[in-house]
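Chemist: okay, structure incoming, though there's no sequence with it:
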């Protein structure tokens, strides 16, 4: 199966934006408004009051070079509850129609039951600090493949019994940033297993569907 090139992997955010672009002949104001909805934070810009969020869902300060996109507190709380309920019930319906499994998560899911998943497309992701070191991930759009990956995710999340759903810490943002070609955008969580074996990154849309998975401890330290 053909591996997606680095160029395609890096272009994915642009493709997603293009899919959401207004129709020909419509006003550009809609596109401008859409971009203005993305509340982007970088180093030195303090987060607003987050007292409406549960404490564990409040991210730490954004480090250098990282771009972090906030969404409203109610969405962050609600999607975290949906994620928790889905893990408890092993409900694969929380996954969307497509799923990107980035290299850290791919390594972890393979040892948690996803070694032989049908109909996945390999993707190559590159550490921007070490461009010669390609790492393999996977993309799935078939129902059976997503269901198999979801089961492996549930296995990993519950592998030590309990787990915590929380926001990213500053060091984790810096750790993950070199491996991704997109902004860190909420709703996004770390599912940390009780004994610390895994720190799974779970990226959702605002309706709560999971679209991207990664795992921090399986990635090389680059910061």
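Modeler: Cool, got the structure. These numbers were taken from a predicted model, which means no experiment stands behind them.
Chemist: drop to CA atoms for contacts and neighbour counts, all remaining ones
Modeler: OK.
Chemist: now the strands for the chain?
Modeler: 39-41, 68-70, 95-101, 120-127, 130-140, 163-166, 184-185, 188-193, 199-204, 210-215 (DSSP state E).
Chemist: the ones you listed: which one's closest to residue 151?
Modeler: Smallest distance to residue 151 across those (Cα to Cα): 10.8 Å, for strand 95-101.
Chemist: follow-up on the earlier one: redo the strands of the chain as a markdown table? Include distance to residue 176.
Modeler: Output for those, formatted as a markdown table (distance: least, Cα to Cα, whole Å):
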| stretch | distance to residue 176 |
| --- | --- |
| strand 39-41 | 16 |
| strand 68-70 | 12 |
| strand 95-101 | 14 |
| strand 120-127 | 9 |
| strand 130-140 | 14 |
| strand 163-166 | 16 |
| strand 184-185 | 9 |
| strand 188-193 | 12 |
| strand 199-204 | 9 |
| strand 210-215 | 9 |
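Chemist: now those strands as TSV including distance to residue 31 and mean neighbour count?
Modeler: Conversion of the strands of the chain to TSV gives the following (distance: least, Cα to Cα, whole Å; neighbours: other Cα atoms under 10 Å):
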stretch	distance to residue 31	mean neighbour count
strand 39-41	15	17
strand 68-70	17	19
strand 95-101	24	20
strand 120-127	29	20
strand 130-140	28	16
strand 163-166	32	19
strand 184-185	18	19
strand 188-193	24	24
strand 199-204	22	24
strand 210-215	23	23
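Chemist: got another one to weigh against that:
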């Protein structure tokens, strides 16, 4: 009797294990529902076949939504301009256009253009934290698998399928930016992850023109997350930003001229280096005083390796847009 119970228990454990799907790291605040491996593998196979077979459209359903980042490029393709039914996405309080294809022929047109871009080598995998954060910012529903990232040499596409019939209903592109042309040292910075931009303490993916005003516009980190955590702290970085903001607001709040100021901080273990860049019609006398006071301020050092980030200020100006 004990042997039978043990065998039944082992069978149950093995059955449960067979249904356990690959787990990923889910960022806080995101609701994510897994599908079992059988469904995910079935969809991956269907996706691969649809990409390699010219006349296969089994992956498509009744409707296909094109997310804002991909549509920003695809809307300029002549063959897709006639597709009706635009969608408006609200990302970082900015309105951005997307598209919904409600006719099979329109979905096929989009899919054909998509296949042209992934004709070379590609990888199909689950989403990482950054990709999930972006996708979550574009949608108003829980994330549910099958959800895959199709990664090529230059792009990362987001593909979300309906669980009930395994057809594609959402296609977008992660705004992957792993290089940054630094106007201060004219260098190009690259990272294995993505260059991140923050506004009002939050990571942002898009920015609009905004208002004409005088304030800190954004913070750009040129050091990766892991290096930042190992060599500094949120409190130290906030201290740098707060001290610099105080000097900026005191000097430029009543300035009538317009322009942009970029302040680059390199916090080292023993020495900090600060560089400045300006453009447009700034009051250079005020700028000299700003540089003087910033250089006289005491900022925290890094724990070991140098970290680098930039503060971009606008003076009677609009936001930089990409």
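Modeler: Good, I have the coordinates. Owing to the predicted nature of the structure, the values given are computational and were not obtained by experimental measurement.
Chemist: sorry, back to before: for residue 76 of the first structure, which of the strands of the first structure is the nearest?
Modeler: Going by Cα to Cα, the one of the strands of the first structure nearest residue 76 of the first structure is strand 188-193, 8.0 Å.
Chemist: other SSEs contacting that closest one?
Modeler: helix 143-157, strand 163-166, strand 199-204 (3 or more Cα pairs under 8 Å, 6 or more residues apart in numbering; DSSP states H and E).
Chemist: turn the ones you listed into a markdown table, including distance to residue 98 of the first structure.
Modeler: What follows is these, written out as a markdown table (distance: least, Cα to Cα, whole Å):
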| stretch | distance to residue 98 of the first structure |
| --- | --- |
| helix 143-157 | 7 |
| strand 163-166 | 22 |
| strand 199-204 | 11 |
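Chemist: between these, which one is nearest to residue 16 of the first structure?
Modeler: strand 199-204 (14.4 Å).
Chemist: which residue range of the second structure does the closest one align onto?
Modeler: Mapping strand 199-204 of the first structure onto the second structure (TM-score structural alignment) gives residues 156-161.
Chemist: what's the average distance for the matching stretch when superposed on the first structure?
Modeler: Average distance, stretch 156-161 of the second structure versus aligned residues of the first structure after superposition (mean Cα distance after the TM-score superposition for the first structure): 0.7 Å.
Chemist: neighbouring contacts of that stretch?
Modeler: 135, 144-151, 167-174, 176 (Cα atoms under 8 Å, 6 or more residues apart in numbering).
Chemist: if we compare the helices and strands packed on strand 188-193 of the first structure, which one ends up closest to residue 32 of the first structure?
Modeler: Per Cα to Cα, nearest to residue 32 of the first structure of these: strand 199-204, 23.0 Å.
Chemist: what lines up with residue 179 of the first structure in the second structure?
Modeler: Using TM-score structural alignment, residue 179 of the first structure pairs with residue 138 in the second structure.
Chemist: likewise for residue 142 of the first structure?
Modeler: Under the alignment (TM-score structural alignment), residue 142 of the first structure maps onto residue 103 of the second structure.
Chemist: burial check on that match, number of neighbours?
Modeler: The number of residues packed near residue 103 of the second structure is 14, by other Cα atoms under 10 Å.
Chemist: gap between stretch 49-66 of the second structure and the chain center?
Modeler: 26 Å (Cα atoms, centre = their mean, to the nearest Å).
Chemist: ignore what I typed, I meant stretch 226-244 of the second structure.
Modeler: Per Cα atoms, centre = their mean, the displacement of stretch 226-244 of the second structure from the mean C-alpha position of its chain is 21 Å.
Chemist: quick one: which of the helices and strands packed on strand 188-193 of the first structure is nearest residue 131 of the first structure?
Modeler: Smallest distance to residue 131 of the first structure across those (Cα to Cα): 22.3 Å, for strand 199-204.
Chemist: quick check: angle from the longest helix anywhere in the first structure to strand 199-204?
Modeler: As assigned by DSSP state H, the longest helix anywhere in the first structure is helix 73-89. Interaxial angle, helix 73-89 of the first structure versus strand 199-204 (axes from the mean of the first three to the mean of the last three Cα atoms, to 10 degrees): 120 degrees.
Chemist: start and end residues in the second structure for helix 73-89 of the first structure, please.
Modeler: Using TM-score structural alignment, helix 73-89 of the first structure pairs with 37-53 in the second structure.
Chemist: ok, and what's touching stretch 153-168 of the first structure?
Modeler: So stretch 153-168 of the first structure is contacted by 56-60, 80, 84, 87, 90, 108-109, 112-113, 188-195, 197-198, 200 (Cα under 8 Å, 6+ apart).
Chemist: figure out which of the strands of the first structure is closest to residue 49 of the first structure.
Modeler: It's strand 68-70; of those, that one is closest to residue 49 of the first structure (Cα to Cα) at 11.8 Å.
Chemist: mean deviation of the closest one from the second structure?
Modeler: Strand 68-70 of the first structure versus its aligned partner: 0.7 Å mean (mean Cα distance after the TM-score superposition for the first structure).
Chemist: residues in contact with the longest helix of the first structure?
Modeler: The contact list for helix 73-89 of the first structure (Cα under 8 Å, 6+ apart) reads 50, 52-54, 57, 92-94, 154, 157-158, 165, 186-187, 189, 204, 206-208.
Chemist: how about a cut-off of 6 Å?
Modeler: Residues from elsewhere that reach helix 73-89 of the first structure (Cα atoms under 6 Å, 6 or more residues apart in numbering): 53, 154, 187, 208.
Chemist: distance to residue 65 of the first structure added to those residues, as CSV?
Modeler: Output for the contacts of helix 73-89 of the first structure, formatted as CSV (distance: Cα to Cα, whole Å):
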residue, distance to residue 65 of the first structure
53, 25
154, 32
187, 20
208, 27
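Chemist: ok, which stretches of the second structure are helices?
Modeler: With helices called from DSSP H, the second structure shows them at 2-19, 37-52, 68-74, 104-117, 129-138, 225-231, 234-252, 284-296.
Chemist: now the fourth one: buried residues?
Modeler: Think helix 104-117 of the second structure. Across helix 104-117 of the second structure, burial judged by 16 or more other Cα atoms under 10 Å covers 106, 107, 108, 110, 111, 114.
Chemist: what does the third one give?
Modeler: Buried residues in helix 68-74 of the second structure, counted by 16+ other Cα under 10 Å: 68, 69, 70, 71, 74.
Chemist: next: the second one.
Modeler: When burial is assessed from 16+ other Cα under 10 Å, helix 37-52 of the second structure yields the following buried residues: 39, 40, 43, 44, 46, 47, 50, 51.
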